[in-house]
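Asker: structure here, sequence nowhere to be found:
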């Protein structure tokens, strides 16, 4: 029985880790090291409770929720010894889908200037294509809070990017 659960988790982790990593890169504004840590923490939490989690309707959505909450927890407890850097690290792992790397970097930098919760709501709503209710559940806030935060975060992005997000629709 345990071997079957372990194999089920291995299959799940192998199938979802790439998607989790891409989402984590967006949440971490291109910081690939932090993204790897977030994915590892997410999969570790999932493994501990896999017997229960494997029976939910959508373990992939559950994993995304765990990832977002791990990211928000990380942002709250950020060590005083950490220092932000002026330039983003190489994000070639994020650029797996082609497109214009300069546009991608500009968008990652703009996302990096947003507050962590603003960034999380945009990633969930527009990268993960979640509904307002699903995003609210993942972030443990009300639907109204998601709509408000999303509207304000998009306005901040428009200010930073010169008023038009249409050039970044390919991202």
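Answerer: Arrived safely, thanks for sending. Fair warning: this is a prediction, and the values are worked out from it, not measured in the lab.

Asker: make it CA atoms for all contacts and neighbour counts henceforth
Answerer: OK.

Asker: after the helix or strand harbouring residue 35, which helix or strand is next?
Answerer: For residue 35, the host element (DSSP states H and E) is helix 32-48. Moving toward the C-terminus from helix 32-48, the next helix or strand (DSSP H and E) is helix 50-53.

Asker: okay, pairing it with this:
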């Protein structure tokens, strides 16, 4: 890359590194892994920087790269969940709304949603993309986004162990 391209990339990186790290954290639920995912996404972006004609689409490319890296990372054998003989019991009758609901409850529940559904939920509800924007970012149809959203919300409700109002 020439000097001008390097300077443009450096400016973009400085402006977007917190955004990428925060999005990566929402996708994986771990700040250390989020750093790795953001780094992976920026390295991929740097490799293609000269080939990006539409600079307005750079955020979408970065977002798509983050999602793909998170999904790929979740498929690695050492990241798979381990099964146990008995599930830990929740306190009898306790629901999320019976105690102080925290952001951590939501993030913990989100972490247990399958990666593709988690990506759709993060892009829709945390990044504020509409259905067509998520479809474009993930390279799938709008119908797939809608079904993954519905399944992801249902899984999140199950993980939180309660009826959660997701329509408002």
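Answerer: All right, it came through fine. Please read all numbers here as calculations on a predicted model, not as lab measurements.

Asker: now do the helix holding residue 35 of structure 1: which elements does it pack against?
Answerer: Counting contacts by 3 or more CA pairs under 8 Å, 6 or more residues apart in numbering; DSSP states H and E, helix 32-48 of structure 1 packs against helix 2-27, helix 59-76.

Asker: just put the ones you listed in TSV and tack on distance to residue 105 of structure 1 and mean neighbour count.
Answerer: Below are the helices and strands packed on helix 32-48 of structure 1 laid out as TSV (distance: least, CA to CA, whole Å; neighbours: other CA atoms under 10 Å):
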stretch	distance to residue 105 of structure 1	mean neighbour count
helix 2-27	11	17
helix 59-76	20	18
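
Asker: out of those helices, nearest to residue 50 of structure 1?
Answerer: Smallest distance to residue 50 of structure 1 across these (CA to CA): 6.8 Å, for helix 2-27.

Asker: so which other helices or strands are in contact with the closest one?
Answerer: With contacts defined as 3+ CA pairs under 8 Å, 6+ apart, helix 2-27 of structure 1 has these neighbours: helix 32-48, helix 50-53, helix 59-76, helix 116-122.

Asker: next, the buried residues of the helix holding residue 35 of structure 1.
Answerer: 32, 34-36, 38-43, 46-47 (16 or more other CA atoms under 10 Å).

Asker: once you drop chain neighbours, what's closest to residue 52 of structure 2?
Answerer: Leaving aside its chain neighbours, residue 52 of structure 2 sits nearest to residue 58 (7.5 Å; criterion: CA to CA, 6 or more residues apart in numbering).

Asker: tabulate the helices and strands packed on helix 32-48 of structure 1 (JSON lines), appending distance to residue 147 of structure 1.
Answerer: Shown next, in JSON lines, are those (distance: least, CA to CA, whole Å):
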{"stretch": "helix 2-27", "distance to residue 147 of structure 1": "18"}
{"stretch": "helix 59-76", "distance to residue 147 of structure 1": "17"}
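
Asker: and of those helices, who's closest to residue 166 of structure 1?
Answerer: helix 2-27 (18.2 Å).

Asker: and that closest one, how far from structure 2 on average?
Answerer: Its match in structure 2 and helix 2-27 of structure 1 itself, once the structures are fitted together, sit a mean 0.4 Å apart by mean CA distance after the TM-score superposition for structure 1.

Asker: residues in structure 2 aligned with that helix?
Answerer: Aligned using TM-score structural alignment, helix 2-27 of structure 1 spans residues 2-27 in structure 2.

Asker: counterpart of the residue nearest to residue 52 of structure 2 in structure 1?
Answerer: Under the pairing rule here (TM-score structural alignment), the equivalent of residue 58 of structure 2 within structure 1 is residue 59.

Asker: same question, residue 152 of structure 2
Answerer: Counting by TM-score structural alignment, the partner of residue 152 of structure 2 is residue 153.

Asker: if I look at the residue most central in space within structure 2, how far off is residue 71 of structure 2?
Answerer: Taking CA atoms, centre = their mean, the centroid of structure 2 lies closest to residue 27, which sits 2.7 Å from it. Residue 27 of structure 2 sits at a distance of 9 Å from residue 71 of structure 2 (criterion: CA to CA, to the nearest Å).
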